[in-house]
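[1] let's see this in three dimensions:
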Amino acid sequence: MSFRMSVEGFKCFDHLELDLSGLTLFTGFNGAGKSSAIQTLLLVSQSLRIAPNGDRIDLDGPLLHLGTAHEVARSASQGRIAISFEEDGVQAMWSLTAERRVRYLKVEKARFSADGVALDTIGVAAPLGHAASALCEKVCGLTFLGASRLFSNTAWPSPPITTPFGDVGKSGEFAPYWHFQIADEEVPEERRQPGEERTTVRGQVDAYLSQLFPGAMANTDQLLGSDLIRLDLALGSSGWVRPGNIGFGLTYAFPLIVAMLAARPGQLVIVDSPEAHLHPRAQSELGKIVARFAAAGVRMLVETHSDHFLNGVRLAIKQGSLAPSQAAIYFFGGASQQDHGVQKLNIDDSGEIDRWPPGFFDQAESDLGQLLGLLG
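    Down below sits the predicted model:
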């Protein structure tokens, strides 16, 4: 089931249209538009959380801080921006205007349609009862985990009441809360780590962490008389310690594992640079883990610069854990090319990719060729 997103006149894009699969990878050069494409989803999501009945898309909020309207409108667009999402014949589209230095985009028109029947309004959310309201709820309820993680504290906060279920926070700050809340819930079989006998979230978090870091475990508890959650981690024979006293790779991966286990069926989980701070073997294993959750019905959108993570996904496809039709790769090649250099690459059932444009994970071969030339 494909989820289509499109944007016009936003930042570096004149026009961009992408189909998100069960697992979609955004790869490519720095500054080529990967984060900007993701921000279109985040902008609408945070506005639906802040003021669903409002008539503007907020540029500053719980998910993003993008500044003022003139900073995000493409100069050639004359202040006109359009964002739309579509799934199963249902579409939500917002026509927006950027009014100089205000910190929002004004909604000039919102069009919500289903099966060709359109309803035009001025607002962010589709009216209750309209088919597009479920699509708006899906965008509102996404989880975004950014590249920066905050895990040196001893105690962790509870999320605001408006936070969607399972949203671990863009810095992972609510992951201990969700781990504590759902630790004893049963995990559906298709999401379980193969070979792990424990079927609860607590057991599965430990199993997936151990797949990345042998012997890793996590434990959470509520501090007496407060809403704060304590997180302790263990690695091998280290015993329980606070996150600041253990390898940062473990604390970096913990929120993503919790987010995927907590996600509702069909929920969109967006993660930036999941490979950071991980050993190459762990990066590859994480690619396999993310692929498993995508196959189990969690829609995953991953921005990555890791060939090891990519190869983990390719291995999952070759081993039959994820169907090729459930995966998509977009390579962002830069503004000098058509469609801002965004190309869709295809994977077959043996894990092979149909083409490798220049700059697509080819640096190791390039460097090795130069080294062999020097050695020769």
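[2] from here on, contacts and neighbour counts on C-alpha atoms
    Fine.
[3] quick one: contacts for the spatially most central residue of the chain?
    Taking Cα atoms, centre = their mean as the criterion, Ile270 is the residue nearest the geometric centre of the chain, at 0.8 Å. Residues near Ile270 by Cα atoms under 8 Å, 6 or more residues apart in numbering: 142-145, 300-302.
[4] of all these, which comes closest to Ile257?
    Leu145 (11.1 Å; Cα to Cα).
[5] does the closest one touch Gly169 like I think?
    Yes: counting by Cα atoms under 8 Å, Leu145 does reach Gly169; the two are 6.3 Å apart.
[6] the more surrounded of these two?
    Taking other Cα atoms under 10 Å, Leu145 and Gly169 do not tie; Leu145 has more neighbours (24 against 21).
[7] give me the nearest residue to that one, chain neighbours excluded.
    Nearest residue to Leu145 in three dimensions, chain neighbours excluded: Lys170, at 4.3 Å (Cα to Cα, 6 or more residues apart in numbering).
[8] what's around the one you found, how many residues?
    Neighbour number of Lys170 under other Cα under 10 Å is 22.
[9] please list all residues in contact with it.
    63, 143-146, 148-149.
[10] closest to Ser35 out of the residues you listed?
    Using Cα to Cα, those come closest to Ser35 at Gly146, 10.3 Å.
[11] relative to Lys170, how far out is the closest one?
    Gly146 sits at a distance of 5 Å from Lys170 (criterion: Cα to Cα, to the nearest Å).
[12] where is the longest strand in this protein?
    The residue-count maximum for a strand in the chain (DSSP state E) belongs to strand 104-114.
[13] just give me how far it sits from the chain centre.
    24 Å (Cα atoms, centre = their mean, to the nearest Å).
[14] buried residues, the following helix or strand past it. List them.
    Downstream of strand 104-114, the next assigned helix or strand under DSSP states H and E is strand 117-121. Using 16 or more other Cα atoms under 10 Å as the test for burial, strand 117-121 gives Thr121.
[15] run the angle between strand 117-121 and strand 104-114 for me.
    160 degrees (axes from the mean of the first three to the mean of the last three Cα atoms, to 10 degrees).
[16] to compare against the first, here's another:
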Amino acid sequence: MSLRITSIDFQHYKALKRFSIELERVNLLTGANNAGKSTVIGALRALAVALRTARARSADRVTVGGTRRLGYRINQRLLPISVENVATNYEDGESTVTFHLSNESELALYFDREEGCVLVADGPGSAVTTASAFRSRFPLELNVVPVLGAVEHKEMLLEEDTVNAALATPRASRHFRNYWYRRQDEFTKFADLVAATWPGMVIKPPELDFMSKELSMFVSEDRVDREIHWVGFGFQIWCQLLTHLTRAAPGSLVVVDEPEIYLHPDIQRKLLHVMKGLDAEIVLATHSAEILAEADPADVVIIDKNRRRAERLSDIGGVQRAVKVLGSQQNLVLASLARNRRLLFTQNPHDFLLLRRFARRLGYGELAAGTGLTSMSAGSLDRWERVRDMAEGVGVAAGSDLVVAAIWSREARPDAEIETILTAMRPSVGIAHVLRRWDLQAYLLVPSAWDRALQLELNKQRKAKPLGLDMEAILMEVTEDMREMVAEERATHRTRWLLESFGQAPDPRAPLETAPTSDDSFETSWRSPSERPALLPGARTMRRLNERILQLAGVTLSEARIVESMQPEEIAPDLCALLVELDKFRQIDV
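    Reported below is the predicted structural model:
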């Protein structure tokens, strides 16, 4: 297992007088302006500089905390911060940032006006004195994306050592063509990633004018070639971001500070997917509501310098609260509509996020990023008649007619009611769809995927899997007492529908109309481990499953972890067909 940072403690360091943050695989740091996000990122940048120093020379005797210890004095000119103003409120005394590692070791940065910046390594085993011993004991890889800028108008060929020395500094933007000129064997993979994430743009490898020693690099857009300096600034920034991300080694920690500044909202969403696709840990500081809306709530960490600890969120409500902290305005929806002209109604905002997770698992990258779609909440299926009115009103506000799709949960409604609603909707709505299961979360009730997700979570937390844990058996056990509730809700909906439609109740001796299964018998379907999930309310069932595995294994599983653990063939055929429809809808000419 790769060495990783598990938590960071700050003492008397800038705005963080006493503060701690625990790190997981994905960490999206957010919070109000001046909350301390950049302070956390700055400490990681300082650690990256200190690691390069410790790997290059032997330890010295240094004074920290009033005692003499082995450590490394860091050249202050290389640090991304000024030691003079590190102390909280400019007070006297030592400031420290302690990085706790997964091998029970620690790396601590000490800041003192007299001593400067010092790195001290501590942990089990003998003292680390040589550069080789440090490299062996602390194989921690930090890939810190520097501040990015425009590429140079003219870029001359440079020595490789010069290019490498500037990779983690703001000078990296000035050497963009040189970087790829020296790594042409890796360029195809990079160019494919650019093409996949920025449709219509094809980047070509650098070319050298042997007479002038000047490098040029062309980008083709709609078969028109332009030198990269003359392409939009957002595209230049995106190419540089991808360049730094492709450098990330397996198991490394990738650190990025507010990359969204020059990026289109669609590209911001794609950035998170690209980063999560890396075999690396992620720390990303952001103000982007687009990125936060795309994230798994458990990945979002609120930084507030007035608290003692960072807060990791647990649900979608927490993400909405984080977006409010950022001061995001809802007129972003109208701006998105003006761009996309394709409006997708889902029962609630979370359904759109979960649909995109499934799309990503099936390889629909653009749909997974929400490209070309604007989502709004429609409420329950009882409000279906309002969808057309809402679409017309939003269309007027956006200044154009829109194409509209709508997706609702079935809950316990009978087929006849659903077909009547869909028949009324189809003339005016591009896609009118009611799920064949109770709700979208019901498509997550795949025991084999839960079993794999549980093993991954236990591995991450270095726990052993309890013997005999069978997710299919647990699913059947925790839902057995839900049978009467499910049957009663189905009967209630059927009775209401018949009364509304025909003015009479059904014959109580008639069998219950079943949810969509291959068998007309509710009892037979309920007894079947493969068919019961199609009858269950997914959100409620997931809560029960997580409560039980928390008791048995000490962990809970997020929706994102479950979807990532599903095999494509485990995603229900009707949901796969819906995603195909949505991907076509996303590309409709309007």
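[17] circling back to that earlier point, and the residue mapped onto the residue nearest to the centre of the first structure from the second structure, how close does it get to His244 of the second structure?
    Superposed on the second structure with TM-score structural alignment, Ile270 of the first structure falls opposite Val255. Per Cα to Cα, Val255 of the second structure is found 10 Å from His244 of the second structure.
[18] now for these two: what residues contact both?
    143, 145.
[19] Arg177 of the second structure against Leu208, yeah?
    No: using Cα under 8 Å, Arg177 of the second structure is not in contact with Leu208, being 9.8 Å away.
[20] name the residues contacting each of the two.
    In terms of Cα under 8 Å, 6+ apart, Arg177 of the second structure and Leu208 are both contacted by the residues 215-216.
[21] quick one, which of those two is more surrounded?
    Using other Cα under 10 Å as the criterion, Arg177 of the second structure and Leu208 rank with Arg177 on top: 27 against 16.
[22] now do the helix or strand harbouring the more buried one: which elements does it pack against?
    Using DSSP H and E, Arg177 of the second structure sits in helix 176-181. Here helix 176-181 of the second structure touches strand 155-156, strand 214-216, going by 3 or more Cα pairs under 8 Å, 6 or more residues apart in numbering; DSSP states H and E.
[23] of those, which is nearest Glu488 of the second structure?
    strand 214-216 (70.6 Å).
[24] which positions in that closest one come out as buried?
    Here strand 214-216 of the second structure shows 214-216 as buried, counting by 16+ other Cα under 10 Å.
[25] ok, back up a step: closest one to Thr188 of the second structure among the helices and strands packed on helix 176-181 of the second structure?
    Comparison of these against Thr188 of the second structure by Cα to Cα identifies strand 214-216 as nearest, at 17.1 Å.
[26] and for that closest one, what's in contact with it?
    With Cα under 8 Å, 6+ apart as the criterion, strand 214-216 of the second structure contacts 154-157, 177-178, 206-209, 227-228.
[27] cool, stretch 6-16 of the second structure as well?
    Contacts of stretch 6-16 of the second structure (Cα under 8 Å, 6+ apart): 17-24, 36, 39, 85-89, 94-102, 305.
[28] what about the equivalent of Gly287 of the first structure over in the second structure, which helix or strand?
    Alignment note: Gly287 of the first structure maps to Leu272 in the second structure; criterion TM-score structural alignment. Take DSSP H and E as the rule and Leu272 of the second structure turns out to sit in helix 265-276.
[29] residue ranges of the strands in the stretch 1-150 of the first structure, please?
    Assigned by DSSP state E, counting those that start in this stretch, the strands in the stretch 1-150 of the first structure fall at 3-10, 13-20, 23-28, 56-58, 80-87, 90-98, 104-114, 117-121, 143-145.
[30] need the ones you listed in TSV (columns: distance to Ile347 of the first structure).
    Shown next, in TSV, are the strands of the stretch 1-150 of the first structure (distance: least, Cα to Cα, whole Å):
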stretch	distance to Ile347 of the first structure
strand 3-10	18
strand 13-20	14
strand 23-28	12
strand 56-58	36
strand 80-87	23
strand 90-98	28
strand 104-114	32
strand 117-121	36
strand 143-145	26
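[31] looking at these, which is closest to Ala134 of the first structure?
    strand 90-98 (9.3 Å).
[32] okay, the angle between the closest one and strand 104-114?
    Taking the same axes, to 10 degrees, one finds that strand 90-98 of the first structure is oriented at 160 degrees with respect to strand 104-114.
[33] from the chain's centre, how far out does strand 90-98 of the first structure sit?
    22 Å.
[34] report the buried residues of that strand.
    90-98.
[35] how about stretch 85-97 of the second structure?
    86-88, 94-97.
[36] okay, how far is it across it, tip to tip?
    15 Å.
[37] so how far is it from its chain's centroid?
    Per Cα atoms, centre = their mean, the centroid offset for stretch 85-97 of the second structure relative to its chain is 34 Å.
[38] so what touches it?
    Defining contact as Cα under 8 Å, 6+ apart, one finds that stretch 85-97 of the second structure is touched by 8-17, 43, 65, 108-112.
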